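Participant: Mind looking at a prediction? Sequence and model below.
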Amino acid sequence: MIARQGYSAVQIGLHWLIVLLVLFQLVFGESMAELFRAELRAEPLPADAALGEAHIWVGFAILAAVALRLVLRLVQGAPPPAEGSAFTRRLAAATHILFYVLLFAVPILGILAYWWQPELGEVHELSKPAFIVLIILHVAGALYHQFVKRDDVLMRMIRPAS
């Protein structure tokens, strides 16, 4: 993996696209649960069935965007970790790894639950609190770097490397 000073415009764009897609899933995910339960019970589809269908397609989009982002990270590299204590560097690394694991595993679990093994829907639903905790840690870390350490780490995900 290549070390670089910042992210490319495509890496930054994919990051923010994934942010928006994940937020959509977190906000409107319950509509998918209602759609899924109605289909399992052969009941009429709920009024928000379109949001449930959107949940499926947004999940596919997340999977594709994350796969592309990971390929770009392997090919183009990423900036070195920010300065900090061993603990904060490990926490940041663990957060990023867990994000990638969830961003791949959760859509795959959703696909498996919807088309093959409905029981996996429960595991898929349990990912929501994990995502929320990771998002809080990630945002808190970015804000800490921006406003406490003032080291411009946040700008790496806003301004492309030259």
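Facilitator: Thanks, I have the structure now. Numbers count the residues shown, from 1 in each chain.

Participant: For the rest of this, base every contact and every neighbour count on C-alpha atoms.
Facilitator: OK.

Participant: mind listing the helices for this structure?
Facilitator: Remark: helices assigned in the chain by DSSP state H are 9-40, 49-76, 86-115, 120-143.

Participant: center of this structure - which residue?
Facilitator: The centroid of the chain falls nearest to L103 when counting by CA atoms, centre = their mean (4.8 Å).

Participant: ok, it touching I62?
Facilitator: Yes: contact criterion CA atoms under 8 Å: L103 and I62 qualify, at 7.2 Å.

Participant: Quick check: the residue nearest to the centre of the chain vs F87, distance?
Facilitator: Counting by CA to CA, to the nearest Å, the separation of L103 from F87 is 24 Å.

Participant: dropping in the other structure now:
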Amino acid sequence: MPISSYKPIQKALHWAIFLLVLACYGLTYSGLFFAKGDPGRALAWWSHISLGLLLAALVAGRLVARLALGAPELPATMSGMEAAAAKGAHLLLYVLMIGIVGLGVALTWLRGDALTFFGLFTLLAPVAPNPELARLVKDAHELCADAILIVAGLHAAAALWHHYVRGDDVLTRMLPRR
């Protein structure tokens, strides 16, 4: 039986991931307001890593929920090309979310740093520091971060277009019930 809306857990994960991506992106640039060696800069970096690890857990949960609970059917008014674009955008967002986390973990370890989750636990680097490879991974991590914002922006624009121009339920399926 087709479902007409996402389940509450899927909606909660969607919006939590959205906020975490924005927070991680913002923290990247907040470090620029502090001089090297300033505790504020270290706090921004530590928070970025901790939120990135939380993002990894929520993305994993989102994937499990998607596989277990499915997704609502696309509106019958969507053309084949629109449906393919919607499915492709969702797939690309999942790939970027997984990629950005994996690259972030690799970058941290290649810099010789440990991963810490809000000081609750620490994962030491299983590899030796490699500054050259770290620079390449950093570039890929930043590219994924920029790409995820662009794709998510297009995703949001499409949802708003569906809501205000098409008048279908694409947007409301992901909004909390009132």
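Facilitator: Arrived safely. This structure is a prediction, so every number in the text was calculated from the model and none was measured.

Participant: can you redo the helices of the first structure as JSON lines with distance to M155 of the first structure?
Facilitator: Listed next are the helices of the first structure as JSON lines, based on distance: least, CA to CA, whole Å:
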{"stretch": "helix 9-40", "distance to M155 of the first structure": "10"}
{"stretch": "helix 49-76", "distance to M155 of the first structure": "17"}
{"stretch": "helix 86-115", "distance to M155 of the first structure": "16"}
{"stretch": "helix 120-143", "distance to M155 of the first structure": "9"}
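
Participant: between those helices, which gets nearest to P160 of the first structure?
Facilitator: Among the helices of the first structure, the nearest to P160 of the first structure by CA to CA is helix 9-40 (5.0 Å).

Participant: next one: that closest one to chain centre, how far?
Facilitator: From the chain centre to the centre of helix 9-40 of the first structure is a distance of 9 Å (CA atoms, centre = their mean, to the nearest Å).

Participant: helices or strands next to that helix in the packing?
Facilitator: helix 49-76 (3 or more CA pairs under 8 Å, 6 or more residues apart in numbering; DSSP states H and E).

Participant: helices or strands next to the helix it packs on in the packing?
Facilitator: helix 9-40, helix 86-115.

Participant: average gap between it and the second structure?
Facilitator: In this overlay with the second structure, the average offset of helix 49-76 of the first structure from its partner residues is 0.8 Å by mean CA distance after the TM-score superposition for the first structure.

Participant: so where is that helix in the second structure?
Facilitator: Per TM-score structural alignment, the counterpart of helix 49-76 of the first structure in the second structure is residues 42-69.

Participant: Tell me the buried residues in that stretch?
Facilitator: Going by neighbour count (16 or more other CA atoms under 10 Å), the buried part of stretch 42-69 of the second structure is 44-56, 58-59, 62, 65.

Participant: Likewise for stretch 145-156 of the first structure?
Facilitator: Neighbour counts over stretch 145-156 of the first structure (16+ other CA under 10 Å) mark H145, V153, L154, R156 as buried.

Participant: Out of those, which is nearest to L120 of the first structure?
Facilitator: Closest to L120 of the first structure, out of all of these and judged by CA to CA, is L154, at 36.1 Å.

Participant: How about the alignment partner in the second structure of the closest one: what's its closest non-neighbour residue?
Facilitator: Under the alignment (TM-score structural alignment), L154 of the first structure pairs with L171 of the second structure. Nearest residue to L171 of the second structure, sequence neighbours excluded (CA to CA, 6 or more residues apart in numbering): A159, at 5.1 Å.

Participant: Q11 of the first structure too?
Facilitator: Among residues not flanking Q11 of the first structure along the chain, R69 sits closest, at 6.3 Å (CA to CA, 6+ apart).

Participant: tell me the contacts of that neighbour?
Facilitator: R69 of the first structure is in contact with Q11, L14, H15, counting by CA atoms under 8 Å, 6 or more residues apart in numbering.

Participant: how far away is the counterpart of A86 of the second structure in the first structure from L134 of the first structure?
Facilitator: Residue pairing (TM-score structural alignment): A86 of the second structure is matched to A92 of the first structure. Between A92 of the first structure and L134 of the first structure the distance is 10 Å, computed by CA to CA.

Participant: what residues does stretch 110-119 of the first structure touch?
Facilitator: Residues lying outside stretch 110-119 of the first structure but in contact with it, judged by CA under 8 Å, 6+ apart, are F36, I56, G59, L120, G121, H124.
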